[in-house]
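[1] Mind folding the following:
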Amino acid sequence: MMVFLSRPLKRIGQARERLSHRVLSLGKRRLRNRYSVLGEAPILDRRTLILYNPKAGSLKAQPTKNGVPSPEESATALHEAAKAVGLNATIEPTPPPEALRQRVLAAQAEGYEVVAAAGGDGTVRPIAQALIGTSLVLGVLPVGTDNNFAHSLGLPFSLPEAMQVLATAPVRRVDVGCIGEEYFLEAAGVGLFAQIISLFGPDGPHLFRFGRDWKLLLPLLLNPPARRLQLVLDGNTYAEEATMVSICNSIYLGARFAVAPDAKLDDGLFDVVMVGALSRWELLRFALALRFGNTLQLPKVTCLRAREVEISRVRYRQRPLPVHADDHIAAHTPVKIKVIPQALCVVAPDSTQSAP
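    Model prediction:
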């Protein structure tokens, strides 16, 4: 009897072994397809160029011998974090703005797949701008101060965890905003925020210039100016008296203010947040709402969605207003702002799993 059954049992065992081998191969193939850059290479074989800002907040906080990190010490911290997760990375300081596009094109020619920005939003945005139109993927190591874009992507903020995401997360496509030939990741707009940037630049007021800065800032806060604007959203015209209009591609702006709590990076739409004329007390209430992310509950705040937005003064001869794109002034009214859907590839958790 045992001899009779041995051959069928052997065949069953061989069939199970073949089936297990096929299941294992299929699992490996699915894992490789899920976590490869554009489906071409295993995750840890992603050839990555990390461009870092030595002055970024978290890199400055790395322990050093003399307490002031040199670029080499910052690079060592990044190299050790990349080595710990097995990431194939080259680490360089961020080149000057005029040389950034050339370095990105050289990286593409050299066979890199990912260019990662190690720094804050001021480091991420120009690198993202340089990557648009290439085959390269953006990575983000959020070691800066506010890290608005990284927050919207749902990235972790410790360097080891962020490096693990850079090595293992899938590639997402996200939208960018466009003013002329310039791209932005967070928001563009007119009004209060743009006026503050015009006065103080991207870094805002400084404590060591307290007297001079407050002399400029106080009139804006005591008597927040409202402008009569004409907005055209996807062909629909609105006339608004507004303290601020923000055309948001992502949730956060400035010092991690949740201007558009419901904005999504991959829906192909702007969240257009319009803030009406405010008294000084309403402005204070608005500032608190920005911090806690409930601006849309205020009676003088309206949010609409659109793919293309035009902003102009109601009267043609009125003085043009500055228009900011993220942290700098990019244009003046009249201006046309449009969304470019899925324009940027970025290494990040899936949007259904990430949380702001």
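[2] Only C-alpha atoms from now on, for both contacts and neighbour counts.
    OK.
[3] Show me the residue at the heart of this structure, geometrically.
    residue 149 (2.6 Å; C-alpha atoms, centre = their mean).
[4] So it is in contact with residue 252, correct?
    Yes: the criterion here is C-alpha atoms under 8 Å, and residue 149 meets it with residue 252 at 7.4 Å.
[5] can you list contacts of the helix or strand in which the residue nearest to the centre of the chain is found?
    Residue 149 belongs to helix 148-153 when assigned by DSSP states H and E. Outside of helix 148-153, the residues within contact range by C-alpha atoms under 8 Å, 6 or more residues apart in numbering are 121, 140, 142, 185-186, 250-254, 256, 265, 348-349, 351, 354-356.
[6] One more, so I can put them side by side:
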Amino acid sequence: MQNQSIRICFIFNPAANRNRSLQHIDWLRREASTLWENYEIAIAKEGESLAELARKKSNLFDVIVACGGDGTVSQIVNGLAKSDTVLGLLPIGSGNDFVKSLSLHRSLSECLKIIHQNIIAEIDLIQIDGDRKGWCANTIGIGVDGWANYYAQQATWLKGKISYYYGALKAILKFRGCQMDIQSIEYSNKDEYVMATVCNGKWEGGNFLVAPNADLLDGKLDLLTIKKVPLLLLLCYLLRFRWGPADWMKGIKTFRSEKIEISTSVPVAVHSDGEHLGSDIRHLKLTVERNALKVLVPKDY
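    Presented below is the predicted three-dimensional model:
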């Protein structure tokens, strides 16, 4: 299929990047008109489900492009998972962690060229079951991780990565952990934890390298857990996670599995790709689903 004949729909989330995503529409309209004959720019209405919008548009278009950050991508992925429709990415959100694992943390012009090249990879997704159901493309954070995301979203007066640091600091000070029962084929443990993060991609929270060895194509989930440790030590971890976990960090464990089940002694906050799933979650089953999403990638991916 020739690139010009591909039917492509760009979906904008007007709430992305603190309501600043729509400033890119005029640029996109000019550029898209020179690259595709059949394209549409769809702007989600307030309160409209991006997953449902993506699902509807997938019946009319070959490619759906998520124009926003990780939250926008997550919602659109939930509309396209296990389908033949291809996902494209224009990272214009306040958090763009998922695109880093796809080598797409580039300028918007470069990302648009990559979309036009039409090189497709089939990547893994995380299937969510238990107290919530759905799909996750990048990371699922439980405990401090979930609360950090929640507080960052509430801090509307802050912009960019500083909002995630604020959220993480507030979460560390307010949530001191609970008992978590973590089960998989490779690992089984019940202990006091402050955080458990299940990763398909490498980064989250704008700048935290939580899973350096994660790979979207390997059929594995990477789990990072932090046991209950002194407050000052946890604050040190927060600063160090820009470069990933280190051997000197006490109470930290990482392992890989195809399926992980986590139960908590009290309700906790959970995020999926930066989307707040709730603060009342106690049980999740997380399974890797191979080749569950078709996505446009650079030639060197």
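[7] on that earlier part again, now restrict the contacts of helix 148-153 of the first structure to buried residues only.
    Buried by 16 or more other C-alpha atoms under 10 Å: 121, 140, 142, 185-186, 250-254, 256, 265, 348-349, 351, 356, out of those.
[8] Tell me which two in those residues are the farthest apart.
    254 and 349 (23.3 Å; C-alpha to C-alpha).
[9] tell me the contacts of the aligned partner of residue 146 of the second structure in the first structure?
    Residue mapping for residue 146 of the second structure onto the first structure gives residue 194, with TM-score structural alignment as the criterion. By C-alpha under 8 Å, 6+ apart, the contact set of residue 194 of the first structure is 322-324, 329.
[10] again, but for residue 20 of the second structure
    So residue 20 of the second structure contacts residue 14 (C-alpha under 8 Å, 6+ apart).
[11] Doesn't residue 263 of the first structure belong to a strand?
    No: per DSSP: H, G, I helix; E, B strand; the rest coil, residue 263 of the first structure lies outside any strand segment and is coil.
[12] Wait, it touches residue 250, no?
    Yes: with contact defined as C-alpha under 8 Å, residue 263 of the first structure reaches residue 250; the gap is 5.3 Å.
[13] Would you check how far apart the residue in the first structure that residue 284 of the second structure lines up against and residue 253 of the first structure are?
    Taking TM-score structural alignment, the alignment pairs residue 284 of the second structure with residue 335 from the first structure. Distance check for residue 335 of the first structure against residue 253 of the first structure: by C-alpha to C-alpha, to the nearest Å, it reads 20 Å.
[14] Where in the second structure does stretch 263-281 of the first structure fall?
    Counting by TM-score structural alignment, stretch 263-281 of the first structure corresponds to 214-232 in the second structure.
[15] right, I mislabeled it, should have said stretch 134-146 of the first structure
    Taking TM-score structural alignment, stretch 134-146 of the first structure hits residues 83-95 over in the second structure.
[16] If we go by neighbour counts, what in that stretch is buried?
    85-95.
[17] Farthest pair within those residues?
    Checking the buried residues of stretch 83-95 of the second structure with C-alpha to C-alpha, the most distant pair is 85 and 94, at 25.7 Å.
[18] returning to that earlier point: just the buried positions in the match of stretch 263-281 of the first structure, please.
    214-216, 219-229.
[19] Specify which member of those is nearest to residue 42 of the second structure.
    Of those, the one sitting nearest to residue 42 of the second structure (C-alpha to C-alpha) turns out to be residue 216, at 28.0 Å.
[20] ok, and the contacts of residue 194 of the first structure in the second structure?
    Counting by both residues aligned by TM-score structural alignment, their matches' C-alpha atoms under 8 Å, the second structure reproduces these contacts from the contacts of residue 194 of the first structure: 322-324.
[21] Helices of the second structure, start to end?
    Assigned by DSSP state H, the helices in the second structure fall at 16-19, 25-35, 50-57, 70-80, 98-101, 108-117, 144-154, 162-174, 231-240.
[22] Distance to residue 180 of the second structure for the ones you listed - can I get that in JSON lines?
    Converted to JSON lines, the helices of the second structure look like this (distance: least, C-alpha to C-alpha, whole Å):
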{"stretch": "helix 16-19", "distance to residue 180 of the second structure": "33"}
{"stretch": "helix 25-35", "distance to residue 180 of the second structure": "45"}
{"stretch": "helix 50-57", "distance to residue 180 of the second structure": "31"}
{"stretch": "helix 70-80", "distance to residue 180 of the second structure": "26"}
{"stretch": "helix 98-101", "distance to residue 180 of the second structure": "27"}
{"stretch": "helix 108-117", "distance to residue 180 of the second structure": "40"}
{"stretch": "helix 144-154", "distance to residue 180 of the second structure": "13"}
{"stretch": "helix 162-174", "distance to residue 180 of the second structure": "17"}
{"stretch": "helix 231-240", "distance to residue 180 of the second structure": "18"}
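[23] Tell me which of those helices sits nearest to residue 292 of the second structure.
    helix 70-80 (9.1 Å).
[24] The closest one vs the first structure, average offset?
    Superposed on the first structure, helix 70-80 of the second structure shows a mean distance of 1.1 Å to its aligned residues (mean C-alpha distance after the TM-score superposition for the first structure).
[25] now the buried residues of stretch 214-232 of the second structure in TSV, with distance to residue 186 of the second structure?
    Shown next, in TSV, are these (distance: C-alpha to C-alpha, whole Å):
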residue	distance to residue 186 of the second structure
214	17
215	18
216	20
219	15
220	12
221	12
222	12
223	11
224	14
225	14
226	18
227	18
228	22
229	24
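[26] Tell me which of those fall in strands.
    Using DSSP state E, the subset of those located in strands is 221-227.
[27] What is the equivalent residue in the first structure for residue 194 of the second structure?
    Checking TM-score structural alignment: residue 194 of the second structure goes with residue 243.
[28] show me the contacts for that match.
    So residue 243 of the first structure contacts 191-192, 224-227, 275-278 (C-alpha under 8 Å, 6+ apart).
[29] same thing with residue 329 of the first structure?
    Applying C-alpha under 8 Å, 6+ apart, the residues near residue 329 of the first structure are 194, 197-198, 322-323.
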